[in-house]
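> just a sequence and a predicted model for now, questions to come.
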Amino acid sequence: MSIILNEKTRVLVQGITGREGSFWTKHMIDYGTNVVAGVTPGKEGRTIGEVPVFHTVKRAMAHVEVDASLLFVPPRFAKAALKEALDAGIKKVVILCDGIPLHDALQMRSAARLAGAMVIGGNTSGIISMGKAMMGFFPYWLDRVYKPGKIGIMTRSGSLTNEVTAEVVKAGFGASSLIGIGGDPVPLTRFAEVLPLFQSDPATDAVVIIGELGGTMEEEVAEAMKKGLFTKPLVAYLGGRTAPKGKKMGHAGAIITAGKGTVEDKIAALSGAGAYVAKKPSMVGELLKSALAKHQI
């Protein structure tokens, strides 16, 4: 099994005719993703490979059934594109662009929750269910990273994802699903909101989270563990350990505000909840082995 996405999920690509949209749509299809339609206003009648293109999401859904939408759109158009998908009844959306205006992101998260939809992003590489399907841009041909297995992975960081996941594979494991939560200040779905999906997935034995300084998402994971909402082994690696005190570091989501969001606080919260916290990426695989052995998995 996998979470959110599998080879049967019928995917619509908004912004499919752009350079990035068309390039990665072809790679998604090559990987096994069931891309059924694309949308670019004014481009109806074109095809990307064998994928038909329509003016609007509703026009596409009059011809094909759709389960999920992937947005290859600039940040200033993300809110309107999401609204179009939600208004059409789509409940799974991945938004790749970074730098969505703050007030737009707040309104988008609110709209998604009201619609009962899961919206992943922005500022993410997307999501991939190993060996089945992907929505986004992943170099899936790297076997040292993208190997199917039973470890769920969630990440805030694009740059650390391949490094940490490679350590998971090096230790003899693979991934069930990898979810790029994204690095913008307002993630449209948070770590703790994805945890229940991994908890109920029989194909996931443990979870690795790749976090960083700033925000409170890692503390929310610790709280969920303390409440018993997530009971499987969890290993975390947190970027930003060497960030100078009082400095803003990295992308927009990696900012310590009002004394909250330090790596030290996150480590304390996760460790106190029973998670295994790696001091460096190379430790993640060995900690996974220890955690699974302790849980007799």
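That came through, no problem.
> CA atoms for contacts and neighbours, from now on please.
Will do.
> tell me, how many residues neighbour residue 156?
With neighbours defined by other C-alpha atoms under 10 Å, the count for residue 156 comes to 29.
> I'd like the distance between the residue nearest to the spatial centre of the chain and residue 159.
For the chain, the residue whose C-alpha lies nearest the mean C-alpha position (C-alpha atoms, centre = their mean) is residue 180; its distance is 2.3 Å. Separation of residue 180 from residue 159 (C-alpha to C-alpha, to the nearest Å): 11 Å.
> and residue 272, by the same measure?
Counting by C-alpha to C-alpha, the separation of residue 272 from residue 159 is 27 Å.
> residue 28 too?
21 Å.
> between these two, who's got more neighbours?
Neighbours of residue 28 and residue 159, each counted by other C-alpha under 10 Å, are more numerous for residue 28; the result is 22 against 9.
> residues contacting that one?
With contacts taken as C-alpha atoms under 8 Å, 6 or more residues apart in numbering, residue 28 has the following neighbours: 35, 133, 134, 135, 136.
> now, the residues you listed that are in strands?
With strands taken from DSSP state E, the overlap with these comprises 35, 133, 134, 135, 136.
> closest to residue 41 out of those?
Residue 41 has its nearest neighbour among the ones in strands among the contacts of residue 28 in residue 35, at 18.1 Å by C-alpha to C-alpha.
> for comparison:
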Amino acid sequence: MTDAIFEIDSDSPVMIQGITGRMGRRHASLMRAYGTNVVGGTSARPEDAVLEGMQVFRSCREVVAATGVWASVVMVPPLEVLSAASEAIDAGVRLVVTIAEGVPVHDALRLKAKARAEGAIWLGASTPGMALPGRAKLGFLPDVALRPGSWALLTKSGTLSYEVGYRMKTRDLGQSIWIGVGGDVVKGVRFADLVAPLARHEPTRGVIVIGEVGGTEEEQFAEAIRAAALAKPVLALLAGRESKEGVSMGHAGAMTDGTMGTLRSKINSLRAAGAEVFESIEALINRAAELSDLSGQYAGTRSVHGA
């Protein structure tokens, strides 16, 4: 089901829900400047039929009927995310990206169930978005950190991933796809959900994962790459090395459950699955550069995770 994420390109019609708001207007313009085909959006109180060349509608059904849009970026306040994203899904939108911080957990649970029942992909609750560099971006990933390449970049943290993306770019490394899944405890797409499509994604020659302490997502990802015998190198960086157990972090996604969710649990799980885990961005980027220099050898002698 998550394969649709990999189908976005510069021709894919995209809409912005909340396009006349300050954030919606700003990022719609930035996404278009990057190359994303933002054809229009919705507003509860549209002042103009056209905004900077983009059509403004009152409902998602109107946008879909007029433009054939199948992807939406939801830029509304957190308490309005469930309603807005549900409207998009009901209108037939296949990929919904929500960026607001603070979506209530019960709303996230309802939205996750709805997306699953309708066969839609929900990226959120809170995410900086996704990009296929050189083609399109949905959300507010910084252009300065985007460069077309062969590494899939999967991230929880927003700001840490920006730094990793920027460091990659300065070393002439790039991303085949960049997906921010967010750090929420309830989310639409998890790292493990992306293993199967990444295995099939020919432009991706390796995977970089930016995780963090708390939750069990990295352990689940490790199990997924082991079960799939993913034949692509996986490099991981985990934030929170200096965090103290028992001290409250910033969000519910950072909770631990017994030994699961701890830094040691994540490192052990990832390494047992064949991933390489690094203590610094510099070490990770150096390894990615080394593997990229040797990329001609992957076709004949690729390591198989979990084999």
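Done, it's in. Because the structure is predicted, anything quoted here is derived from the model rather than measured.
> report the TM-score for the pair.
After superposition, the two chains reach a TM-score (TM-score structural alignment, normalised by the length of the first structure) of 0.93; 293 aligned residues with a C-alpha RMSD of 1.8 Å.
> hmm, back to that, could I get the ones in strands among the contacts of residue 28 of the first structure as JSON lines with distance to residue 167 of the first structure and neighbour count?
Written out in JSON lines, the entries for these read as follows (distance: C-alpha to C-alpha, whole Å; neighbours: other C-alpha atoms under 10 Å):
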{"residue": "35", "distance to residue 167 of the first structure": "31", "neighbour count": "26"}
{"residue": "133", "distance to residue 167 of the first structure": "22", "neighbour count": "25"}
{"residue": "134", "distance to residue 167 of the first structure": "21", "neighbour count": "30"}
{"residue": "135", "distance to residue 167 of the first structure": "23", "neighbour count": "29"}
{"residue": "136", "distance to residue 167 of the first structure": "22", "neighbour count": "24"}
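> which residues of the second structure fall in strands?
For the second structure, the strands defined by DSSP E occupy 13-17, 37-42, 50-51, 54-57, 71-74, 95-98, 121-123, 129-132, 136-139, 148-155, 175-180, 206-212, 234-239, 276-278.
> so which bit of the first structure is the shortest one matched to?
Right, strand 50-51 of the second structure. Residue correspondence for strand 50-51 of the second structure in the first structure, counting by TM-score structural alignment: residues 47-48.
> so how far is the matching stretch off the chain centroid?
On the basis of C-alpha atoms, centre = their mean, to the nearest Å, stretch 47-48 of the first structure is displaced by 26 Å from the centre of the chain it belongs to.
> residues contacting it, please?
Outside stretch 47-48 of the first structure, the residues that touch it by C-alpha under 8 Å, 6+ apart are 16, 17, 22, 25, 26, 53.
> the first one -> the second structure?
Read it as residue 16 of the first structure. Across the alignment, which pairs residues by TM-score structural alignment, residue 16 of the first structure is matched by residue 19 of the second structure.
> neighbours around its match, how many?
A count of nearby residues for residue 19 of the second structure, using other C-alpha under 10 Å, gives 29.
> residues in contact with residue 56 of the first structure?
Here residue 56 of the first structure is in contact with 39, 40, 41 (C-alpha under 8 Å, 6+ apart).
> do the same with residue 128 of the second structure
For residue 128 of the second structure, the contacting residues are 99, 139, 140, 141, 158, 180, 182, taking C-alpha under 8 Å, 6+ apart as the criterion.
> alignment lookup: it to the first structure.
Structural alignment (TM-score structural alignment) places residue 128 of the second structure against residue 125 in the first structure.
> just residue 115 of the second structure next, same as before
So residue 115 of the second structure corresponds to residue 112, using TM-score structural alignment.
> with residue 91 of the first structure as the reference, measure out to that match.
8 Å.
> do the same with residue 216 of the first structure
To residue 91 of the first structure, residue 216 of the first structure is 26 Å away according to C-alpha to C-alpha.
> just the helices in the stretch 51-200 of the first structure please.
Defined through DSSP state H, counting those that start in this stretch, the helices belonging to the stretch 51-200 of the first structure, from first to last, are 57-61, 78-87, 102-115, 159-170, 191-200.
> coming back round to it: who wins on neighbours among the contacts of residue 56 of the first structure?
Comparing the contacts of residue 56 of the first structure by number of neighbours (other C-alpha under 10 Å), residue 39 comes first, having 25 neighbours.
> can you pull the contacts of it?
Contact analysis of residue 39 of the first structure by C-alpha under 8 Å, 6+ apart lists 12, 13, 14, 15, 16, 17, 53, 54, 55, 56, 57, 60.
> want to throw these into JSON lines with distance to residue 246 of the first structure?
Output for these, formatted as JSON lines (distance: C-alpha to C-alpha, whole Å):
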{"residue": "12", "distance to residue 246 of the first structure": "43"}
{"residue": "13", "distance to residue 246 of the first structure": "41"}
{"residue": "14", "distance to residue 246 of the first structure": "40"}
{"residue": "15", "distance to residue 246 of the first structure": "40"}
{"residue": "16", "distance to residue 246 of the first structure": "42"}
{"residue": "17", "distance to residue 246 of the first structure": "44"}
{"residue": "53", "distance to residue 246 of the first structure": "49"}
{"residue": "54", "distance to residue 246 of the first structure": "49"}
{"residue": "55", "distance to residue 246 of the first structure": "48"}
{"residue": "56", "distance to residue 246 of the first structure": "46"}
{"residue": "57", "distance to residue 246 of the first structure": "45"}
{"residue": "60", "distance to residue 246 of the first structure": "49"}
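> just the contacts of stretch 47-48 of the first structure: which are in helices?
With DSSP state H as the criterion, helices contain 22, 25, 26 from among those.
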